[in-house]
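A.B. asks: Show me the folded form of this:
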Amino acid sequence: MSLGSIFDIAGSGMTAQSLRLNTTASNIANAETASSSTEHTYRARKPVFAAIQQELLNPAASKTGFASDSGTGAGVRVEGVVESTAELQMRYQPEHPAANEDGYVFYPNVNVVEEMADMMSASRSFQMNVEIMNTAKSMMQRILTLGQQ
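C.D. replies: Here you go, the predicted structure:
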């Protein structure tokens, strides 16, 4: 693996964690939205990630023979965003404007505590990828100054 591919790997990680932060923020924003039916109720969403193989991330490296380990993970991609299948919250609130004929209101299956923990984890992962990029940049700058002495 070359020093240059570190930027591709960390960049793919930053993109994935950015999507994770966005879906978590959407879940938290919709945590208390009410609906009169299960069909119209917001459901928590989670991104699904998969490892990218080195050959897919940098096809030129595999053609030139510089791809070191065939089959090793070299980044992450988003496979999609799935909705949670957890049960919706049903509350008896006959005075609520969105109550159905039985007086029940449906709320999303969003656990705000879990979402906050997920948001902190995604934020830390994003920060780590930024640190990796900064370290790689610093290493490349030091390599350029080796010949100047």
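
A.B. asks: C-alpha only now, for contacts and for neighbours.
C.D. replies: Fine.

A.B. asks: what about the strands in the chain?
C.D. replies: Per DSSP state E, the chain carries strands over the ranges 45-53, 73-83, 89-92, 104-107.

A.B. asks: Tell me which of these sits nearest to residue 1.
C.D. replies: strand 73-83 (8.9 Å; CA to CA).

A.B. asks: Touching, residue 75 and residue 57? I think so.
C.D. replies: Yes. Between residue 75 and residue 57 a contact is recorded at 7.4 Å, counting by CA atoms under 8 Å.

A.B. asks: Spatially central residue for this protein, please.
C.D. replies: Centroid check for the chain by CA atoms, centre = their mean gives residue 20 as the closest residue, at 2.6 Å.

A.B. asks: doesn't residue 46 make contact with that one?
C.D. replies: Yes. Using CA under 8 Å, residue 20 makes contact with residue 46 at a distance of 7.4 Å.

A.B. asks: Which of residue 75 and residue 57 has more residues huddled nearby?
C.D. replies: The residue with more neighbours, out of residue 75 and residue 57, is residue 75; 23 against 19, by other CA atoms under 10 Å.

A.B. asks: dump the residue contacts of that one.
C.D. replies: 8-10, 12-13, 51-54, 57 (CA atoms under 8 Å, 6 or more residues apart in numbering).

A.B. asks: Now, those that are in helices?
C.D. replies: Counting by DSSP state H, the part of those found in helices is 8-10, 12-13, 54, 57.

A.B. asks: to compare against the first, here's another:
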Amino acid sequence: MSIFDKPLSVLDISASGLTAERVKMGAIASNIANAQVTETSDGGPYKRKEVEFATVLSKSLIGGRNQKMRLNGVKIKGITESKQPPNMVHIPGHPQADKNGYVSMPNVSVAKEMVDMIAASRSYEANTSVIASFRKMGERALNIIRR
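C.D. replies: Presented below is the predicted three-dimensional model:
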């Protein structure tokens, strides 16, 4: 069995990866944009959004009754709020400061978000490279057939 047994699966897998990483980058951008928000409509500081991925598996028949699981991409399992407590920062003059001068700040580390953004963008680039390579392979195969 080769990747050409179901050629669109290569594109489907890469497309699902592109979609998943785009959603993750959106959540990261939201986290960075709200890193200083101390009061939300729900009350309390902004809570970091986390994107969870899950693999998509499919059964394929190989040689009769033998069923094997094949990776068929990735999907968004969910976007959840972090369970980590807010960061307590000493800012005595802040309007949301408690009696000791501490403010509940979002549990967002901009440095960690930037590292996650770099990893997500590299994964996105890798998936676009797979799609481009697959397209070039198809074009070369068509050129061979045309000769």
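
A.B. asks: picking that back up, what's the counterpart of the residue nearest to the centre of the first structure in the second structure?
C.D. replies: The alignment partner of residue 20 of the first structure in the second structure, by TM-score structural alignment, is residue 24.

A.B. asks: how much space between its match and residue 132 of the second structure?
C.D. replies: Here residue 24 of the second structure is placed at a distance of 22 Å from residue 132 of the second structure (CA to CA, to the nearest Å).

A.B. asks: try residue 63 of the second structure
C.D. replies: Distance from residue 63 of the second structure to residue 132 of the second structure, by CA to CA: 32 Å.

A.B. asks: coming back round to it: tell me the one among the ones in helices among the contacts of residue 75 of the first structure nearest to residue 24 of the first structure.
C.D. replies: Lowest distance from residue 24 of the first structure to these (CA to CA) belongs to residue 13, with 16.3 Å.

A.B. asks: Grab the nearest non-local neighbour of the closest one.
C.D. replies: Nearest residue to residue 13 of the first structure, sequence neighbours excluded (CA to CA, 6 or more residues apart in numbering): residue 76, at 5.9 Å.

A.B. asks: show me the contacts for the one you found.
C.D. replies: Applying CA under 8 Å, 6+ apart, the residues contacting residue 76 of the first structure are 9, 12-13, 16, 49-52.

A.B. asks: for the first structure, which helix is longest?
C.D. replies: Under DSSP H, the first structure gives helix 112-145 as its longest helix.

A.B. asks: Can you check which part of the second structure that helix sits on?
C.D. replies: Using TM-score structural alignment, helix 112-145 of the first structure pairs with 110-143 in the second structure.

A.B. asks: distance from that stretch to the first structure after superposition?
C.D. replies: Superposed on the first structure, stretch 110-143 of the second structure shows a mean distance of 0.5 Å to its aligned residues (mean CA distance after the TM-score superposition for the first structure).

A.B. asks: Quick one: distance of that stretch to the chain centre.
C.D. replies: Centre-to-centre, stretch 110-143 of the second structure and its host chain are 13 Å apart (CA atoms, centre = their mean, to the nearest Å).

A.B. asks: go on, stretch 75-88 of the first structure?
C.D. replies: 10 Å.

A.B. asks: In the second structure, which residues correspond to that stretch?
C.D. replies: So stretch 75-88 of the first structure is aligned with residues 73-86, judged by TM-score structural alignment.

A.B. asks: what's the spacing between the match of residue 20 of the first structure and residue 57 of the second structure?
C.D. replies: Taking CA to CA, one finds residue 24 of the second structure at 21 Å from residue 57 of the second structure.

A.B. asks: Adding distance to residue 24 of the first structure, write the strands of the first structure out as a markdown table.
C.D. replies: Below are the strands of the first structure laid out as a markdown table (distance: least, CA to CA, whole Å):
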| stretch | distance to residue 24 of the first structure |
| --- | --- |
| strand 45-53 | 8 |
| strand 73-83 | 11 |
| strand 89-92 | 19 |
| strand 104-107 | 17 |
